[in-house]
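# One predicted model, sequence on top.
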Amino acid sequence: MNSQALPTTSVYATDGADIDTQLQRIIADLPNVNAKLQNATPEEILAWSVDNLPNLYQTTAFGLTGCVTLDIISRMSKERAKRAGIEPKHLVPLIFIDTLYHFPQTIDLAERASQNYAAPMHVFRPEGTDTVARFEERWGPQFWERDEDTYDYLVKVEPARRAYNELDVRAVFTGRRRTQGADRADLAAVEVDETGLIKVNPLLNWSFADVDKYVKEHAVPYNELLNFGYKSVGDWHSTSLPSEKDSGERSGRWGDKAGKTECGLHKDYFKFKVVAEKKLREAELSRKDAARA
């Protein structure tokens, strides 16, 4: 559990309300919150979140936006500690979902960034499989080619939900921005998903140029693959160099999957879970039948 106590200045906790009550009040007040934050700066959105959201974490795959968010939180943590006259402590712990198929550069960046910012990082992997060999022994090689949605559930959606349950996560920062287009074009600053998890998009109002400028001005550590022309980095098998004709910010992701824009983490969890688990049960029965044959 996040050891950071909710600041008593939060209007949602001034009467000593428990976490569930605070969250109910925040969710009920989201229209007002988003009206206030719809044109806010990342610093303003981050400050509101740290001041008001209990059990807050940053879920990140260390994309450029996530790295900038991490840097701003670090600066905020140091500034607040200095004003309070206490030792600085990174205010928002990290959650990193290691799919086992990340580029080596991504794994290296996660470790370097966590150390650089003294940010506690919780790493979660596919259940019961902590290496590619073990994952493919259980599910077969190139599972994403046979059933990409179920693959996404196994390596991203289920580990993320397990992380949220084990850490008692109630709110997370994401790296989504409006200029990334597709399903992200109409983002609000603060959202609540079907599970009750609050998702905050602190850089929603920034363009890629804004993010890139911040990275350069503040020497933010970032994935070195971006230096070679990649624009959005995910698993190695779903990431490619974008074509000259494709200028989208997430170009190069799922290039052979027409229309795909999200990996599952920002889709309806319950619907995704039901379909994936049904397929997994059917696959398990097929394996048992084959073994008996």
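Received the coordinates, thanks. None of the values given here were measured: they were computed from a predicted structure.
# contacts, neighbours, all on C-alpha from now
Fine.
# Contacts only, for the spatially closest residue to residue 190 that is not a sequence neighbour.
Spatial nearest neighbour of residue 190, excluding adjacent residues (C-alpha to C-alpha, 6 or more residues apart in numbering): residue 200 at 4.6 Å. Residue 200 sits next to 49, 171-174, 189-191 when contact means C-alpha atoms under 8 Å, 6 or more residues apart in numbering.
# what's the answer for residue 241, then?
Residue 241 touches 229-231, 251-252, counting by C-alpha under 8 Å, 6+ apart.
# Please indicate which of those are buried?
If you count burial by 16 or more other C-alpha atoms under 10 Å, the buried members of the contacts of residue 241 come out as 230-231, 251-252.
# Report the two of those separated the most.
Using C-alpha to C-alpha, the pair of these lying farthest apart is 230 and 251, separated by 8.4 Å.
# Just the helices from the stretch 151-293 of the chain, written as ranges.
Taking DSSP state H, counting those that start in this stretch as the test, the helices found in the stretch 151-293 of the chain are 158-167, 208-218, 269-292.
# Next up, identify which helix or strand residue 109 is on.
helix 104-116 (DSSP states H and E).
# buried ones in that helix?
106-107, 109-110, 113-114.
# From these, pick the one nearest residue 27.
residue 114 (30.6 Å).
# That closest one contacts residue 121, doesn't it?
Yes - in this structure, residue 114 is within contact of residue 121 by C-alpha atoms under 8 Å, at 6.3 Å.
# Count the neighbours of residue 249 for me.
Neighbour count for residue 249, taken as other C-alpha atoms under 10 Å: 17.
# what's the distance between the nearest residue in space to it that is not next to it in sequence and residue 137?
Among residues not flanking residue 249 along the chain, residue 180 sits closest, at 5.5 Å (C-alpha to C-alpha, 6+ apart). Distance, residue 180 to residue 137, by C-alpha to C-alpha, to the nearest Å: 36 Å.
# what's the answer for residue 246, then?
37 Å.
# now residue 181
37 Å.
# Residue 126 now?
Distance of residue 126 to residue 137, given as C-alpha to C-alpha: 13 Å.
# again, but for residue 24
Taken as C-alpha to C-alpha, the span from residue 24 to residue 137 is 44 Å.
# for residue 222, what are its contacts?
Contacts of residue 222 (C-alpha under 8 Å, 6+ apart): 62-64, 67, 109.
# what about versus this one:
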Amino acid sequence: MTAIDTVDLDAKLQQQEPKDIIAYALEQFDNITISFSGAEDVVLIDMASKINPDIQVFCLDTGRLHAETYQYIEKVREHYGISIDVVSPDGEAVRKLVAEKGLFSFYKDNHQECCGVRKIAPLRKKLLEVDAWITGQRKDQSPGTRASIPVIQDDKVFARPGETLTKFNPLANWSSKQVWDYIRMFDVPYNELHDKGFTSIGCEPCTRPTGPNQHEREGRWWWEEATKKECGLHGGNIKK
């Protein structure tokens, strides 16, 4: 298909509702998938499934997720009657990392190496299969890295060499309250860890509940500096 002028288009889509942005994305791309892990993503699935019940969805199984998250994946699959492509990391790469540095090296070094093996490499492989993807990023999730995310962008991090990969962030302008208002209004399934104080949920060793007045991302990689709270899935957010 003809390349999209994402900069010009983003200015227009910024004014649109998420469901309309998703409708546009599905109209433009047949080979498009939703990245699923949390509350925002299931809102995207709910909206998209009302437009196309056969929407492609994938999630990353790092091998270190909470038991509740695995149960949640099944709950969403059954609720919407969809197929979820559960993408796993390369077993040999995981074994090499664990053999050399142990199971909890991220507490001593930083989380980027482990995330690189368990999340980034399998994501890169998955995105080679599609022309566009949809994520649940919001601007207010991480003021240090996501405050300026567009609604539509050229994904230069994961694009195939010489080709274009388009990335949609339909919830960019929504708040956490709007996400949860939607979940409650439409009885959308959510991870039960949210009822236990978890606001942003990742791998089990790297996620903990947040306390009163803490930002939602403070429960992720809590031992690191706040400005580093990205695993690399959205590496383009971090200014070099």
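Arrived safely. Computed from a predicted model, the values in this text were never measured in an experiment.
# quick one: TM-score?
TM-score for the superposed chains, counting by TM-score structural alignment, normalised by the length of structure 2: 0.87, backed by 229 aligned residues with a C-alpha RMSD of 2.3 Å.
# of residue 181 and residue 137 of structure 1, who's got more company?
residue 181 (15 against 11).
# Show me the strands in structure 2, by range?
32-35, 56-60, 84-87, 132-134, 152-154, 166-168 (DSSP state E).
# with structure 1 superposed, average distance for the second one?
Once the two models are superposed, strand 56-60 of structure 2 sits on average 0.9 Å from its counterpart in structure 1 (mean C-alpha distance after the TM-score superposition for structure 1).
# picking up where we left off before, same check for the contacts of residue 241 of structure 1, but in structure 2.
Using both residues aligned by TM-score structural alignment, their matches' C-alpha atoms under 8 Å, structure 2 keeps these contacts from the contacts of residue 241 of structure 1: 229-231, 252.
# tell me which of the residues you listed is nearest to residue 210 of structure 1?
Ranked by distance to residue 210 of structure 1 (C-alpha to C-alpha), these are led by residue 231 at 14.7 Å.
# okay but that closest one is in contact with residue 251, surely?
Yes - taking C-alpha under 8 Å as the definition, residue 231 of structure 1 is a contact partner of residue 251 at 6.5 Å.
# Now list whatever residues contact both of these two.
Listed as contacting both residue 231 of structure 1 and residue 251 by C-alpha under 8 Å, 6+ apart are 241-242.
# give me the stretch of structure 2 that stretch 107-122 of structure 1 matches.
Alignment note (TM-score structural alignment): stretch 107-122 of structure 1 is matched to residues 70-85 of structure 2.
# Kindly state which residue of structure 1 is aligned to residue 171 of structure 2.
By TM-score structural alignment, residue 171 of structure 2 lines up with residue 203.
# same check, this time on residue 135 of structure 2
Looks like residue 135 of structure 2 aligns to residue 174 there (TM-score structural alignment).
# Surely its match and residue 63 touch.
No - when contacts are counted by C-alpha under 8 Å, residue 174 of structure 1 is not listed as touching residue 63 (10.2 Å).
# circling back to that earlier point, between the buried ones among the contacts of residue 241 of structure 1, which sits nearest residue 80 of structure 1?
residue 231 (33.7 Å).
# if I pick the closest one, what's in contact with it?
241-242, 249-252.
# Checking those against structure 2: which ones persist?
Where structure 2 agrees (both residues aligned by TM-score structural alignment, their matches' C-alpha under 8 Å), these reduce to 241-242, 249-250, 252.
# burial count for the match of residue 135 of structure 2?
Neighbours of residue 174 of structure 1 (other C-alpha under 10 Å): 21.
# and the closest residue to it other than its chain neighbours, what does it touch?
Take residue 174 of structure 1 and drop its neighbours on the chain: the residue closest to it by C-alpha to C-alpha, 6+ apart is residue 201, 5.4 Å away. Residue 201 of structure 1 makes contacts with 173-177, 187-190, as judged by C-alpha under 8 Å, 6+ apart.
# Can you list the helices and strands that the helix or strand that contains residue 23 of structure 1 packs against?
If you go by DSSP H and E, residue 23 of structure 1 is part of helix 19-28. Using 3 or more C-alpha pairs under 8 Å, 6 or more residues apart in numbering; DSSP states H and E as the contact test, no helix or strand touches helix 19-28 of structure 1.
# Which neighbours do residue 230 and residue 251 of structure 1 have in common?
With C-alpha under 8 Å, 6+ apart, residue 230 of structure 1 and residue 251 have common neighbours 241-242.
# Just give the number of residues close to residue 146 of structure 1.
Neighbours around residue 146 of structure 1, by other C-alpha under 10 Å: 11.
# Residue 289 of structure 1 too?
Neighbour tally, residue 289 of structure 1, other C-alpha under 10 Å: 10.
# what lines up against it once you look at structure 2?
Checking with TM-score structural alignment, residue 289 of structure 1 has no match.
# Next, find the distance separating residue 289 of structure 1 from residue 33 of structure 1.
Residue 289 of structure 1 is 54 Å from residue 33 of structure 1, by C-alpha to C-alpha.
# Also residue 51 of structure 1?
For residue 51 of structure 1, the distance to residue 33 of structure 1 - C-alpha to C-alpha - is 13 Å.
# who touches both of those two?
Common neighbours of residue 51 of structure 1 and residue 33 (C-alpha under 8 Å, 6+ apart) do not exist.
# Excluding chain neighbours, what is closest to residue 179 of structure 1?
Per C-alpha to C-alpha, 6+ apart, closest to residue 179 of structure 1 is residue 207, 5.8 Å.
# these two touch, right, the one you found and residue 185?
No - counting by C-alpha under 8 Å, residue 207 of structure 1 sits too far from residue 185 to count as a contact (11.6 Å).
# Return every residue with contacts to both of the two.
Counting by C-alpha under 8 Å, 6+ apart, the residues touching both residue 207 of structure 1 and residue 185 are 177-179.
# So which of those wins on neighbours?
Neighbour max across these (other C-alpha under 10 Å) = residue 177, 23 neighbours.
# I'd like to check which residues are in contact with it.
Contacts of residue 177 of structure 1 (C-alpha under 8 Å, 6+ apart): 184-185, 187, 201, 203-207.
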